[in-house]
Each structure stands twice: as C-alpha cells, then as structure tokens.
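In: quick one, structure for this:
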Amino acid sequence: MTKPVASCSSKDANKPRFLISDLCVYLESYLKTDQIREVYRAYIFSAEAHEGQSRLSGEPYIYHPLAVARILADMRIDHKCLMAAILHDVIEDTSVGKGQIAAAFDDEIAELVDGVSKLTQINFRSRAEAQAASFRKMLLAMTKDIRVILIKLADRLHNMRTLGVMRPAKCRRIARETFEIYVPIANRLGIYSIRIELEELGFAAYWPVRYQAIKAAVKTARGNRKEVLGNIERAIRGRLEQEGLVGEVGGREKNLYSIYRKMRDKKLSFHEVVDVYAFRIVVDRQDTCYRILGSMHNLYNPVPGRFKDYIAIPKANGYQSLHTVLFGPHGISIEIQIRTEDMHHLSESGIAAHWLYKSEENEDNLARAGASDWLKNLLELQKGAGDSIEFLEHVKFDLFPDEVYVFTPRGKIMVLAKGATVIDFAYAVHSDVGAHCVAARVDRRMVPLRTRLHSGQTVEVITSPSANPSAFWLSFVVTAKARSNIRGYLKNLRGQEAIDLGKRLLEKELGAYDLKLEQVAAEKMDILLQDFGLKSLDYLLEEIGLGNRMPLLVTRRLVDSETEMPKDLAGDIYSNAPPLAIKGTEGMVVKYPKCCRPIPGDEIVATFSPGKGIVVHRHECRNIGDFRKSDSWLDVQWEKEPAGDFTTEIKVEVGNKRGSLATIASAISEMGSNIENISMEERDGLTSTLHFVLTVDDRKHVANIMRRLRMLKVVMRIYRMDG
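Out: Below is the predicted model of the structure:
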C-alpha cells in the first residue's frame, strides 16, 4: 500500500512531508477519537484506490487528497467533510463507483464525493462545454450541501500551490479559471484566507514577471517603512491606554495582488499604493469598536467619504468591520479596520467559521444566511438557464466583488451588484415583481427603469399585472437573477410564438390537400415524430415555426398515399397553397429586416431562416434574389387589418438652416409617429441629407407623413428607402 504521507507545496519542497499521523494528531484538537478513526479509514480506502497513480511531480497521488483534507482541517471542518475530501478524486480517477463509497461509508459521504467529481462519462462537443457542465453539477450539489464547494476550494488551493510542474500555457489557463470562478466564490462565501492565497498564487502564475517585480519592490520598501509603522502603532496603543480601551493592534500587510490591482484599476504608482499604512484593531465587544473609532478620529483627522460601517450594514458574505482612512503624520494615509474577535474569525473563514452542519443553532450567522440566499439564487438561475455554458455565464455575472446597498420603502436593506439598475432591484425583491415592473421611484422621484442605483437610495417599484419583461432590459441589467429570468421568459415566449406560427404554416400546406391538422391520422403523426426524434406535436410545430423544418416537406410526409394530390402540385416541389397571412403580432419568430423594412401595404415575400423563423422582405428587395423558388421560399401577404408597430426609413434632403431638424421632428411627431433613429450626412455645405427610422402603422401612414414633410419650406426632396 502507498506509504501514508502527503504532498506539500512547491514552496515548501524542502520541509518534511506531512504525514497522515500528523493530520490525526492535529484533529485531536477538535474531533472525537471515533471520528478521527473514521478519517483514517477513509485515508486507507483512498490510498488503496489510488495505488500506482502519480501526480505530474512524480509523487504518489494520495499526497494530494490528504493535503486537501489538511486545508479543511485548518478551518475546523467536520469529520465527514474531511473523509469526503480524502476520497474526492476516487470516483473521477479510479474504477471505484459512488455505490461502493456509499457501501463502505454512507450515502452522505458518497453524495459529497460525487458532487465534487467531474462529468467524465458524457461526450461533450468542446472543452468549454465539458467544464461548464461539471461546474454546473458541482454548484447544484452545493445547493444541497455547501461542503461540496468547501472541498472544491481546498482542492483548487492545493492544485494552485503545486502548479509549478505544469506547462506555462496550462498554468495561465488554470490561473485564469481561478480568478474568474474560484476567487469570487471564496469571496462570496466570506472565506478570506483561501481567497487571498488563491489571488496570490494566481497572480504569480498568470503574470509571473509583474509578480516578481512587485515582490522585489515591496521587499525594498518594507525596510524603509519599519520606523514609520512603529511610530504610528505606538501612537495608536498610547491613545487606547489613555481612553481605557483594550484592543489588539497590529500592522496589516497588503498582499501583492491587491497592490497590483489598485495600481491597475486606479492608475496609481507603486509608491502611492505602498505608502498607505494599514492597521487592524481587534476588540472583545461590538460597542468597543465604535468607541475606538471615535478615539482614532480624535488622534488623526479622518479622510472625508472614506468611512464604511460594515457592522451596521454587513457585506453579502457576512463580513463585518469598521473601515476608516485617516490623515497620519507627515500627510501619510492610514487605513484602520476595527472589529471583534468573532468578526475577525468570520472574515478569515467565512461560512466555515462557525460550522454546525444541519444544526438549528447559530441561525443568525451572517455568513450562513448570506450563503443560503446565494444558494437559493443559484437554484433560480438553474431553472432559467438553457445549457451549462449559459448557467456558468449567469453565475459569473452574480459573483461581483463590489456591492450597492439600497433600501425598500419599509427600510429593508437589499444588497445588489455594483451598477445594478431598478430592474435588478425589482428581481431581487421577487421574480414576479421584476416580471411585472413598469416604473419606479428612487428617493420618491420617478426614474427610468434603466437607472443605476447608488448606496443609500430608497427604491419603490410600481408593477402592473399586464406588464411583461422586455428583451431591451437585457442591454442594461447586471445581476444574474434578472438576466436569467428575462431570458427564461423570452425563451418561453419565443417557443409559444414558434408553435403558433408552425401550426399556421402546417395548416396552410395541409389546406392544399383539403385537410386540417386534426384530420391527420394519429398513427401517421406518431411515425413522423418518431422518425424526427421529437417528443410531441408541439415540438414539431416549434421546429416548423423556427424554420428548422419546411412545412411543405412535413406535409408530404403526413398526407396518406390514398389522398389524391392536387393536379397543380403533381410533379412540383413547390406549394400552391394560399399565401400565409402576416398579422404583425407573431413576435420574435417573424422578423422584418433592415435591408427593406417592409410595412403593411407593401407587396411581401418571405424566406425560412433556420433557428429564427421566417424573415419577411419587400417584393422588390435585392437580397431575396437567390431565394426565389427555393426550398426556403414562402408566399405571404398582410392580413386585412394587421396590428403592431413597424419601422421604415425615409431620406430627407434639406437646406442647411438653423432649426431644420427640430421643425421636421416636430412635424413627424404631429403625424403620430415615433423617431427611432436619426443620422445625417452633409453634402455640399448648403444641403444635408437626413435619414429617419420611423415607427409607423402602414404604407398609408408613411405616405401621410411624407406629404406633411413636403409642405415644409426646409425640405427639398423626400423619399422612402427601398431594398
């Protein structure tokens, strides 16, 4: 059997290896003897399963899972989570299955191990899709048991520690994935210690030259800072003694990545960042935090606008502390964090700080409450996402490090991503509130729905039962919940519109045979659906409506051989059924392209566009030449009373006179039309050409607008753009 030892990081390569016996001795500080015995049994099982396997460094594979368990042990995680950590690669990398783990241990441990394991039995089209699917599986397992992500974070941390044996390109890819996903998750769960180390290791792997340059500069600067740091620390301790306040004072080292990020994001020089002196004061009680804050503001003047009270309003991950920036001696800046011991412990380990799994105790734990809200949000994202890649995209949107704190009319605090809008707020309150939002008041003033919110504002949402989400909202919402819900609604809407259109198209073709859809034999329909691999008639109609299947060819398959084919269709691959009537209210499955912008009253034709539905063109449009009398051709016409808004483009040549544009815009508005877009090109200095994209009812409406504009003295020539 593999010798019971475990891997250390590359930077600790010269230190003695960490033994399973060391882990067991460490666990005696907080676990019972029988629980430690179970952890050892999991180690024996994992060592036997990984027998003969090695890491890229040449070390026996068992080193890695044991190191992962040690990282979790430092956070005082329960023994079952430690067992799952030691077993976490068994399903993925050996022949042992989930059932065998459940039989050897229990279902709880088997579920934890399975939650961390990647999907290896499914063939994916790309690496990105495989990674997204595995990530989705892990996050959904996390919603049932959050220990899954704790194991994964520890696994990623040890992999980052031992990244040096891999190719530079792979190091950069893994580092980038760490920055995009695992660092934000650690931050979201408030696990500061893991987040900081992942950032440092990722920085060294992704930007090695920048890392070494800043590391060397910090080492040089540190020697010059010792005396100043000592003087400030003595001044702080002296003031606390004068006030009779007790607190543990310590200098706080800025990590290299935070220095680099501040230099990059705020366009600061190295010395501007390093010359900020940081201190942390840890006290016993919450009220002492505020008393010490007052004494610090008496010692040095505070910098206006640089005070943050995360005790009264904690961060979404449960983080609590007072932050203030002071003008120190000689004009230097001093950052001070003031917190209690519990707050400090929580800031280091987040949700793992007060780990009481499946316990009703400690329900007011802010990290646990924040994580619970996030997990509920993940389940909502899962319901609205179409595939794994889209789900991963939503999660990335949701992992913003910066936050905005706003209030409901009743005074409840809502935490949103930085840049969040009124729509994001509405969806954060409830999915139904977001879906039916029509207007909003911010600090009692009416504002547009795309208004970006700022901390401290009070937001009131006005809803209407008849209102629905708009595709336009996707251009400005920033939270994953809002984006996912809007996309989900649009997908369902588009699906129903496609079914309705597909039914009309199929019935149009069946009409050429004097048949209706309900008259088609059920056996014939079942055979066709089976041949196409579709579950039901609705799926077939949706495929037709989206342009993925030609209704004429589907009709030929559905018509019985006994049914007499109309003579005008015999030997012809094209349909002679009556043209499809376009209502203008078909929604997203009927499109009117910009090349000719058809409107009611124009002679029109249409083509099928796979995945999009049908595209309607004006009969004279130059872009349809290649489609005439092809499989994708469709005869269409307007209904007698079409509805909806249509856009058209007119070109107006005007003299260069002051107020010309305002005069024309006013006349268009008088005629009941809305201007969607205006562009202008100057010709010879005396005249200009204006292009207007207008919302109109039909061809007659356009004619009336053009007739009105011709009456204006500034207009020299006007005509409608064609295809």
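
In: C-alpha from now on. contacts and neighbour counts both.
Out: Fine.

In: before we move on, which element is the residue nearest to G456 when sequence neighbours are not counted in?
Out: Using CA to CA, 6 or more residues apart in numbering and skipping the chain neighbours, the partner closest in space to G456 is V406 (5.1 Å). Using DSSP states H and E, V406 sits within strand 403-407.

In: where's the residue nearest to G456 relative to G99, distance?
Out: Between V406 and G99 the distance is 48 Å, computed by CA to CA, to the nearest Å.

In: neighbour count: the two, which is higher?
Out: V406 (21 against 14; other CA atoms under 10 Å).

In: surely the more buried one is in contact with E460?
Out: No - the pair V406 / E460 is not scored as a contact, 10.6 Å apart, by CA atoms under 8 Å.

In: flag every buried residue along stretch 48-57.
Out: Neighbour counts over stretch 48-57 (16 or more other CA atoms under 10 Å) mark A49, H50, Q53 as buried.

In: name the nearest residue to the last one, ignoring sequence neighbours.
Out: Closest residue in space to Q53, ignoring its immediate chain neighbours: Y61 at 5.5 Å, by CA to CA, 6+ apart.

In: quick one: contacts for the one you found?
Out: Y61 makes contact with H50, E51, Q53, S54, R55, according to CA atoms under 8 Å, 6 or more residues apart in numbering.

In: biggest separation within those, which pair?
Out: Spatially, the most separated pair among those is E51 and R55, at 11.8 Å (CA to CA).

In: give the buried residues for stretch 225-236.
Out: Residues of stretch 225-236 classed as buried by neighbour count (16+ other CA under 10 Å): L229, I232, I236.

In: quick one: L119 from E390, how far?
Out: As judged by CA to CA, L119 and E390 stand 17 Å apart.

In: next one: L490
Out: L490 is 15 Å from E390, by CA to CA.

In: what's the answer for P60, then?
Out: In this view, P60 and E390 are 37 Å apart by CA to CA.

In: ok, those two, which is more surrounded?
Out: Set P60 next to E390 and count neighbours by other CA under 10 Å: P60 wins out with 21 against 18.

In: please provide the structure for the following sequence as well, for comparison with the first:
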Amino acid sequence: MTRARSAIRDDASADALSTEDGPAAVPSRVAFHELESQLKARRLPAERIEAIREAFDTAERAHLGQFRKSGDPFICHPLETALILTNIEMLDAPTLQAALLHDVVEDSPMTLDEMRKSFGAEIAELVDGVTKLSRLAAQPQQSTGAEAAALPSQASVYQAESLRKMFLAMAQDVRVVLIKLADRLHNMRTLDALAPDRRHRIALETRDIYAPLAHRLGIDSIESELNDLSFFHLEPARYRRVSYLVAARLTERETGVREALTTLTETLAEQGYKNVEISGRTKSIYSIAQKMERYREIGRDFEDINDLQAVRVVVKDVQDCYGVLGIIHGMWRPLPGQFDDYIANPRETGYQSLHTTVVTPDGNTLEVQIRTADMHQMAEYGIAAHWRYKEGAAGGEFDDRIAWLRQLLDWQRDVIGAQEFVDQLKHEILVDQVYVYTPKGDIRELPAGSTPIDFAFRIHTDVGYGTAGAKVNGRMVSLSYTLKNGDTIEIIPSKNEKGPSLDWLNPDLGYVRTELARSKIRHWFRVQERSESATRGRQLLDRETRRLGVQLDPQRLATLFGYQTADEFILALGTGQVGVNQIATRIAPPKEEPETIQIRPSSGELAVNVPGLGPTRARSATCCRPMPGEEIVGFITRNRGVTVHRSDCDSVLNEDEPERLMDVSWPDFEQKYPSTVVISSQDRVGLLRDITTLVSADQLNITGVRDRHNADRTVTITLTVEASGLPQVSRMMSRLEDLPGVINVYRTSPHGKQRKG
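Out: This is a model prediction of the structure:
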C-alpha cells in the first residue's frame, strides 16, 4: 500500500484523509475516461493525451488510500480540476498534467525533485507554484493556553505566505493561477463536507481573492460560479431571498422571453444571417444581489432591474455584429442610455461585445449581447482562451493583458510582509481599474479612484517624489483629483528637490489611494529621517570630541557600544538610542579596588601600567595632560623617568627618537588627574560663585582659576580641577553648560590650546 501523509491540511483542498483500508478508487477511471473523451473531441494529439495519462497514473498511485471529507477518493479532486480546465478550453498539456499532479508533492512522499526527474522542469514548476508552503514546524495536535490562542494568527500568517508564493509564481507563469482557480472551484463545489468555520473562512477568501482574480483574467464562467458559491456559504439567508425573487420574476417572463427568442431567430434568418447562435442567459445570483444593493442606495428596488435575463447573439464577424444590432433596434425600441459598445472600447479584461437593452411588445425589457465567436471565447474563458493545443501561447496581445502581474514582482522586491502583500493585492490588483494616458499617448492602468500622485508613482518613483502639480486633459487639477477612464495626465515637476509632503499620507485629504504610492512616500521619509539622524549623530560626536578634547574613533566607539559599523553607531547617537553622556563613561577603563601605590596629582604625577612592571609612578606631560579614556604612550626621559603623553600629542608625533617611546596603559584603580576646562559666558554677577559651587558639589578639587573679560561683555574663565577621569569631567562640563549665561564649555591643555577633535 502506498504510504501517505497523515496530516489533515487546513485548506479547502485539504480534505484528504489517510487510511490503509480504503476501497479501490474505481470511479477515478471512469472520470479519466470522460477527460480523455473531451480531449479527443477537441483533437488533442495522441502523444499529449498519453502524457496526461501518465500524470494521472502517477497521481492515482500517490493518492491511493486517501479520501476527501465528502467520502470520495481524493483522486477525484485533481481529475475534476483538470476537467474544469478542459471546459474553459485550457488544452495545454503541461497545464493539465500539473493539474492532475498538483497535490502529489503535498500529500505523498514524492518530492519536487523526483517530479522534476519524472515529468520535467516545466511541470514541476507549475506544481510548485500551486503547492502551499510546507509546514516544516508542524503545529501541535493539541494546544492549550497561549499556544491555542496563537494558532489562528499562525494560520493567518501561513495562509498569507502561501498566497504570496502562489501569486509570485503566477507572475512568472499565469498557468499557475489557472490551475489554482480550477482547484478552488471544485473545492467550493464540495464545501458542504467541511465544518462551518472552515466553510466560512474558505468562502471569504474565495470572494475576496479568487473570484476577483478570475475577473481580472477575464474568465467569466469561473468568476460567476465562485461568486455565487461564496455568496451561498457566507450569506445563506440573503442568497435564498434573492434566488426566490429572481425565480419568481423569470417564471412570470418565461413565455415572453421564449417568444422574443423565436421572433429574433426568424427575423435574422429572413435577413440572411443563417449561422447565428442565439441563447438565453440569466445573471448570476451574486451579481443581482450586488445590483440590488446599488439600487437601494439610490432609492430604487428589485423591480427596476432590467437585465436579469439577456439574449446572447454570436455571429461570424464584427460587421455582422453591427448589422444584427441595427435589425434588433428596428424590431424593438431601444432604451435611451442603455447601449454600450465594448467592441470599440474593450473592458480592461479584454471583454468585447455590443450591449443594448430594448422593450419587447409585451412591455418587458430585454438585454441583448452581440459578439463574434472569438469574442465569446474571450468573454467566457478569458486569458485561458490564449492557449491552444497547437504550439505555444499568444504573443504581444497576451503580454499586454497580463502586464499588471509584473507589479507583483515589484512589490516582492520591496520586501514587504506577506499580509501586506495580500492586502495590496486585494486593494490594488483585484479591484476595478481605470485606464489613462500619458502625454505621449501611452496607456497606464491604475486602481479605480487613483489620483495624479498615484499616476506619477506608477510612471517612476522619482516622478512621484518631484510632483508639484498636475494637468488633466490640458487643465490644472487638484492633486486629489480622481482619475477617469480616458484622461490624459501631465505631471508638473517641482522646481526644487523638496520631495513629497507628509500631507500626502493623510487619508482624509485624499491625495493618495494606492499602496504603491503610500509605500514609496513612507520609504522617502524613512530615508530622510535616517539621513537627518546620521547628520545629527555626527554633529553630536564632533561636539563631544571638542568638549572632551579627545580623539574619538567612531569605529572603536561602535565596538564599545555593540554596533557592527561606525555608521550604525552614529545613527544610534542621532536617534537618541545612545546618549552623548555615555561616551566618556564607556571609553574610560573600569574601576577596581584601590591599589597601594600613592601619587600626588598636584605635582603632576600619575600611575600607569608598564609592561613587565605593573602599576608604576610616572609624570603627566604638561603639553597634553592625558586622562583615562585617552590613548596614551610613555616617553623615557633622560633623568625624570617616564612621562605620559596622549598618543596624538604633537610632541609624540614629532619625536626624533622614537626608540624612547614605550607602550603604557591606564591602571584599573581610581586616581586623580589635572584637567583644564574653559568656560565662555555672558558676564554677570555671581557667575564665578555658581561655577565653584557646582564644581565643589561634584567633589572635584579646584587647583586654579583665571578669568578674562572681553569687549563684547563676555567673560572667559579657565578652570583647572583634579578629576578621576573623563566621565567625571564630562559630567561637570554638562552641568556647567546648564548654568545661566554660559555659551560654551570645552576642555583644553594647560597652555590654553583647545584639544583637537
């Protein structure tokens, strides 16, 4: 017995149950015979039918012992999927093979690589596009508490990711979605076997995603059935009410419509139109319900709907379409404003036909649709009509019809989340479209309700950023103007590079309707904020360098603060994630318990670590007065031992005897060091008192004070203190800057030279 996966998948197509004892799937052979008969009737070459049979045989073995919730053998589902595709004239052999195999990878031990070896890369890619994401981390069979609460969210994320995967595959090969639409249609036909909550979820997804997708692809036969089935499961009471109204109305009109069909057939024959197909057509329940809703909003009711039933006339060529139209208008009175020429002006889906509504002799209204056989194929089967069992698909016209799919790849490149991707899909792709022109006459397709700004971003991101105004059909319009079919749009660029306005993101102002434009505008502001934050970070670092008189290496600081690059650290500084006051603390060495070595700060002594000797008494160079946190180097004097300089001190950089320089480092215990700070301030009474009080409160010893009164009524005070290191000096300087009247505070050398940053 073929081994099968035991998990019941949480999706419409996941109604397979694994069992070891199921009956042989004899009905599958009968169903395949029906498929084979249809393919032969459509004159598909024998070798292609044989290839399709091989795919069926593989699928039958893979699904042996698996059953749907309805009790049917699972193999019936891929067979029905292939039959649906055949019925919409999708006779491409690889597509039908992939339809038969589309659940094999998901529901059997067969891998995608094995399928590629057996059937080739083309079919394997189609199957992979339809196959949902595999659940490598399977959810537990039983969950409680927080786990159970999280499952719906996990399922939602999983479903969004699977939809994104399918749509991106569809952008590469539209046959993927044709298989998926057929797959979903059969699942909707058998939805009654599922639990109510799953029926509702699947029906909602079908209404929001798959039915609009069928509409965009022009497959009316699948769109109508998907909408009706979704409506039936989502709003059963309303569905029954609308069905009753329609049935009662059609019963009343049945005789009149039948007589109209007979009269029309006879009249066209008398006028020489022999090979004409005439049939009746009733609108779908869902479309009637939608029209009832629109009518209710304008104060009209069900009785005012004129096109519940229509007559479809299929003729030989376009000339006959207009000829038959003239005959019909001669027979019955046309209703004013109820004529549409979709031959001259096709719909966005490629649909072409003539529509007119007339009043028959019994006083009833009747919609008549007139089209050629090719137009009828396109209306019923949409993009699938471009495939024929003869070699290949259609060329340029086909590419134009699915150009909107390329947007999916653009969105993927923007690396947006799966749920956001699906939301954009619903609101921009699977909605009605508006067609407008560039000044050069090129057509652009946008979601209905789009504005000139949306148009600008569809042309190019930089055009959107530089938009200052817009002209529609040669006249200036507001940037919140709603574009209409046939409009010619000219974007007026800004004379400067100020970029978009934040007002554009305000939904109440109506400047932007598409997520594409919104995401580009948000990206611009994120980049600007990042640039401004980086600039602010560099300014703060430069200022702190000047204040402390220390050479601050951004990469070293990035490492100390746990950032990979200097740019990341500077950005963190500019956004406030790292405080400027933290720099002095972080670059100073850690403090430990005091050592026994004694030094006299007032004499210029300090302690440093000398390799091989440990903490050793040395002298602080008067030219640069190094402090912990600064890179230092020792200089061996001829009769005074070791003098410690900053490593960037001019005396060191210009030393003629570099062999007298030695490596030293700061010890791990606290000691006092002289530091000179310059304070520039407005001259005022009590300034010096405030400064000395603040310094004393910080427990720093003042060893010297000098002041200089300037002609501009400012005063410069030079203050020498003994501090434990840069962090203490930095805190003192920050507090001094907050004193009233203080203009600037910075650290300097004892000789009055400001430290280089």
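
In: how close are the two chains, by TM-score?
Out: TM-score for the superposed chains, counting by TM-score structural alignment, normalised by the length of the first structure: 0.68, backed by 554 aligned residues with a CA RMSD of 3.7 Å.

In: so what's the gap between the strand holding V406 of the first structure and the chain middle?
Out: Relative to the chain's own centre, strand 403-407 of the first structure is displaced by 19 Å; criterion: CA atoms, centre = their mean, to the nearest Å.

In: check which element follows it along the chain.
Out: Taking DSSP H and E, what comes next after strand 403-407 of the first structure is strand 413-417.

In: find the nearest non-adjacent residue to the alignment partner in the first structure of N473 of the second structure, please.
Out: Under the alignment (TM-score structural alignment), N473 of the second structure pairs with D443 of the first structure. Excluding the flanking residues, the one nearest D443 of the first structure by CA to CA, 6+ apart is T458, at 5.1 Å.

In: so who does the counterpart of the one you found in the second structure touch?
Out: Using TM-score structural alignment as the criterion, the counterpart of T458 of the first structure in the second structure is T488. The contact partners of T488 of the second structure, taken as CA under 8 Å, 6+ apart, are V436, Y437, T438, P439, G441, V472, N473, G474.

In: distance of T488 of the second structure from T349 of the second structure?
Out: Distance check for T488 of the second structure against T349 of the second structure: by CA to CA, it reads 21 Å.

In: V30 of the second structure now?
Out: V30 of the second structure is 36 Å from T349 of the second structure, by CA to CA.

In: can you check R522 of the second structure too?
Out: Distance from R522 of the second structure to T349 of the second structure, counting by CA to CA: 32 Å.

In: comparing those two, which shows the higher neighbour count?
Out: Neighbours were counted for R522 of the second structure and for T349 using other CA under 10 Å; T349 has more, 20 against 15.

In: trace the more buried one over to the first structure, please.
Out: By TM-score structural alignment, T349 of the second structure lines up with N317.

In: one step back: now tabulate the contacts of Y61 of the first structure in a markdown table and tack on secondary structure and distance to V696 of the first structure.
Out: A markdown table is the format used below for the contacts of Y61 of the first structure (DSSP: H, G, I helix; E, B strand; the rest coil; distance: CA to CA, whole Å):
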| residue | secondary structure | distance to V696 of the first structure |
| --- | --- | --- |
| H50 | coil | 71 |
| E51 | coil | 74 |
| Q53 | coil | 71 |
| S54 | strand | 70 |
| R55 | coil | 68 |
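
In: so which of those residues comes closest to E197 of the first structure?
Out: Nearest to E197 of the first structure among the contacts of Y61 of the first structure: R55, at 21.9 Å, using CA to CA.

In: who's in contact with that closest one?
Out: Per CA under 8 Å, 6+ apart, neighbours of R55 of the first structure: Y61.

In: recalculate using a threshold of 10 Å.
Out: Shown in contact with R55 of the first structure (CA atoms under 10 Å, 6 or more residues apart in numbering): S7, Y61, I62, Y63, H64, T162, V165.

In: please report the distance of the aligned residue in the second structure for the second one from V177 of the second structure.
Out: Yep, that's Y61 of the first structure we're talking about. Alignment note (TM-score structural alignment): Y61 of the first structure maps to F74 of the second structure. Distance of F74 of the second structure to V177 of the second structure, given as CA to CA: 21 Å.

In: count of neighbours near the counterpart of E205 of the second structure in the first structure?
Out: Residue pairing (TM-score structural alignment): E205 of the second structure is matched to E177 of the first structure. By the criterion of other CA under 10 Å, E177 of the first structure has 13 neighbours.

In: and E177 of the first structure, what element?
Out: For E177 of the first structure, the element it lies in under DSSP H and E is helix 168-177.

In: now that helix on the second structure. Mean distance?
Out: With mean CA distance after the TM-score superposition for the first structure, helix 168-177 of the first structure departs from the second structure by a mean of 1.2 Å once superposed.
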